[in-house]
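# got a predicted model here, sequence first, then my questions.
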Amino acid sequence: MGVKSLLNGTLAQVEKSFSPNESQFASAPNCSMNLPTLTSSGVIRVSVTFLLFIFSVSSNVTFLVIQRRKRASRLKLLLHNLAAANLVETLVVMPMDGAWNITVQWAGGQFLCKALNFLKLFSMYCPALMMVLLSLDRYLVITKPLASRAAGLHTGKYIIAATWLLSLLLALPQLWLFKMLHYTEPCAFSQCATLESFQGQWDQTVYNFFTFAFLFIVPLFIMLICNFKIINEMTKWLHPNANQIDLKRTRNGIPKARMKTMKMTIAFITSFMICWTPYYLVGIWYWFDPELHNKLPEPVNHFLVVFGLLNPCLDPLIYAYFS
């Protein structure tokens, strides 16, 4: 029940690792193997997830409370929505992951099967896309300050609202793909999965890649470009041959304040990359080696998923450090 089920031909690219291994599910009807059960490594995963849930909820709520006291700005609005996105991901993904690992089978019925898998992917899109907005905003502030100032707070509100809406639209296919599957003979077993939802391997591959691209590849590509531009501009400010305007701004302390927000943005992006890159790389590996689910030890599967769930916990700590 981990990354080994990431791309085994039924669930979409990313959300699969938050559900029991369907290769085990497929063997359930003929009882040629024991039905999947909660293992000792699964117990550790559930326990760690529960601790992360408590920490993430408390830290992100604190983050939101602190942000409300700050002076209105586009950066405050972006950080506020980033914390809200992290909180949504925490409240949906972590309890669902823990409960599903305990029950192994799906015990929530058809409605919750569709609704929760839709909310799960929605809650994973939101932080990734919000991080892209934060990166683009800081890039504009440091490289095109006049254009950034002209955009104003209201423009930022519209773009953020569009980002939440885009996350919702991208997750909508989950409502059609996921369904309850019941087996009664020779073994009683129920699961929430996308088996038989695709017409063929090509349809499934396209959807998997689409999900993977918008959850990781596109956000990572944009964030890396913005990071490079930001660091390049910051280097110019610190260069001994900087022009008189840059030197004057440095003496006035403006770049110093911006430098802190730039470093904080880079730290947010770095946290996202470190936490999720191993998880997604294993997913890519599975595309080229479908037998990976038999080769990768179960504790490694659990570790990669839990390591990814660290991301919403780290953002409030990063903000606290730079504030």
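Noted; the coordinates are in hand.
# C-alpha only now, for contacts and for neighbours.
Fine.
# find the nearest non-adjacent residue to the most centrally placed residue in the chain, please.
The centroid of the chain falls nearest to residue 124 when counting by C-alpha atoms, centre = their mean (4.1 Å). In space, and not counting its chain neighbours, residue 124 is closest to residue 89: 6.0 Å by C-alpha to C-alpha, 6 or more residues apart in numbering.
# okay, buried residues for the strand or helix carrying that neighbour please.
Residue 89 belongs to helix 74-103 when assigned by DSSP states H and E. Residues of helix 74-103 classed as buried by neighbour count (16 or more other C-alpha atoms under 10 Å): 74-98, 100-102.
# how about stretch 236-251?
Under 16+ other C-alpha under 10 Å, the buried positions of stretch 236-251 are 237, 246-247.
# residue 228: which of the residues you listed is nearest?
residue 237 (14.5 Å; C-alpha to C-alpha).
# could you find the closest non-adjacent residue to that closest one?
Here the residue nearest residue 237, using C-alpha to C-alpha, 6+ apart, is residue 246, at 6.0 Å.
# identify all contacting residues around the strand or helix carrying that neighbour.
Using DSSP H and E, residue 246 falls within helix 244-252. By C-alpha atoms under 8 Å, 6 or more residues apart in numbering, the list of residues contacting helix 244-252 from outside reads 237, 255-256.
# equivalent analysis for stretch 110-130, please.
Contacts of stretch 110-130 (C-alpha under 8 Å, 6+ apart): 15, 78, 81-82, 85-86, 88-89, 92-93, 96, 106, 160, 163-164, 167-168, 170-180, 192, 214-216, 219.
# adding another structure so you can compare the two:
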Amino acid sequence: MISTLTKDCVQALMTSLTSEVMDVRFLNKMHDATTTLPTPSFMDNETICGEPILSYGHVEKVLIGGVLTLLTFLTVCGNLLVVISVCFVKKLKQPSNYLIVSLAVADLSVAVVVMPFVSITDLIGGQWIFGRVFCNVFIAMDVMCCTASIMTLCVISIDRYLGITKPLTYPVRQSGKCMAKIVLFVWLLSASITLPPLFGWAQNVNDDNVCLISQDLGYTIYSTAVAFYIPMSVMLIMYYRIYRVAKVSAAKHTIAGFPKAEDEESMNCVTAVLKLQREMEECVSFSHLLRNDRKNISIFKREQKAAATLGIVVGAFAVCWLPFFLLSTVRPFICGVQCSCVPLWVERTLLWLGYANSLINPLIYAFFNRDLRTTYHNLIRCRYRNINRKLSAASMHEALKLAERPNLVL
């Protein structure tokens, strides 16, 4: 009886010990499984804030590198031509062209200081390899140069609007000192956007392989508003007002019977009147009327040209920068302030689309400015001598044509 009880107790004790051992083994397995779970993607050294690094084949890397290099080279050449043209050609040394030079310098800075480092970073997969200290300097230069370019476009739109609506008083006030102060203000305001991350308000995301502008919500709203949304709104308002002025002027010319390109009979009529004017030189009042008509036609042509130029500038600006700034605005609200959860290839594509605006700007102004276009042509063909004389001769020829032919095609 005693032996039976002893045997039962031993069996019960062994069963209990076996159960405890099984529980311990189960807990150990659970602990091992927990410790071997993959770490969150934003903590993985082989990822950038949750997004795997960019990977290219050899052919893709060569093609992308060639495109980015070509884009950088053309941006440097185009904006350098603008700076050289305005600085060394007397006819182009006008106060209003100070803004064009400021725009070209900002775009040239983007091409020289920013684009090469972004190109290298993209070609090696999106990882930042230039260190934490230079990351802050790079972000500051990137933000300042791009913002200066955008704000200069905004000021140019205001300058064009005032030149159209106040043709008699504004050119008098448009002195070199005044334009220089405006340019200085633009660059100081652009630099002010780069200061908060440098002085502790909003820290940039700066890890070993990551270099990203601060995702702080307050700083994001402030920087995007000052750098893009406010200038964009001003440009749209200025373009709308110039468009209205040009439209009203066109309506007045139509009512007054001014010649248009499609009105061949009106053009012939004006030509006949001009012949009659030459035969009747004693008719002073009639001659004075025609001179006023020529002046009005010249003003109307300038208004139409300003509206077309500013419309293309605003359109190109919106296409290039609007997608990037929309992404920059919503990204902290979606991804948080620590990193970016947006696919890296999307961010890079929109960023380079914005950089492309620095290449487009000199092309637009060269297309609509005959003097700049002529200077480009001579500089590219290495015809440095007599550029000023050629431009003066071209201006004199144009003035003679306008004096003899008021029936210009608008």
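In hand now; what should we look at? Since the structure is predicted, the reported quantities are computational estimates derived from the model, not experimental observations.
# may I have the TM-score of the superposed chains?
Taking TM-score structural alignment, normalised by the length of the first structure as the basis, the two superposed chains have a TM-score of 0.75; 283 aligned residues with a C-alpha RMSD of 3.3 Å.
# picking up where we left off before, can you give me the distance of the residue nearest to the centre of the first structure to residue 115 of the first structure?
14 Å (C-alpha to C-alpha, to the nearest Å).
# state the distance from residue 265 of the second structure to residue 286 of the second structure.
Counting by C-alpha to C-alpha, the gap from residue 265 of the second structure to residue 286 of the second structure is 21 Å.
# quick one, helices of the stretch 1-150 of the first structure?
22-26, 40-68, 74-103, 109-143, 145-171 (DSSP state H, counting those that start in this stretch).
# so which bits of the shortest one are buried?
It refers to helix 22-26 of the first structure. 22-23, 25.
# of those residues, closest to residue 156 of the first structure?
Distances from residue 156 of the first structure to the buried residues of helix 22-26 of the first structure, taken by C-alpha to C-alpha, are shortest for residue 22, at 42.2 Å.
# how far away is that closest one from residue 189 of the first structure?
12 Å.
# same check, this time on residue 289 of the first structure
For residue 289 of the first structure relative to residue 189 of the first structure (C-alpha to C-alpha), the value is 28 Å.
# likewise for residue 274 of the first structure?
Taking C-alpha to C-alpha, one finds residue 274 of the first structure at 37 Å from residue 189 of the first structure.
# got it, and residue 23 of the first structure?
Taking C-alpha to C-alpha, one finds residue 23 of the first structure at 14 Å from residue 189 of the first structure.
# again with residue 213 of the first structure
Applying C-alpha to C-alpha, the value for residue 213 of the first structure to residue 189 of the first structure is 33 Å.
# looking at these two, which has the bigger crowd around it?
Using other C-alpha atoms under 10 Å as the criterion, residue 213 of the first structure and residue 189 rank with residue 189 on top: 18 against 15.
# how about residue 219 of the first structure, what's its partner in the second structure?
Residue pairing (TM-score structural alignment): residue 219 of the first structure is matched to residue 231 of the second structure.
# any idea how far residue 103 of the second structure is from residue 321 of the second structure?
16 Å.
# and if you look at residue 249 of the second structure?
When residue 249 of the second structure is compared with residue 103 of the second structure (using C-alpha to C-alpha), they lie 30 Å apart.
# ok, now residue 175 of the second structure?
18 Å.
# which residue in the first structure aligns with residue 183 of the second structure?
Under the alignment (TM-score structural alignment), residue 183 of the second structure pairs with residue 160 of the first structure.
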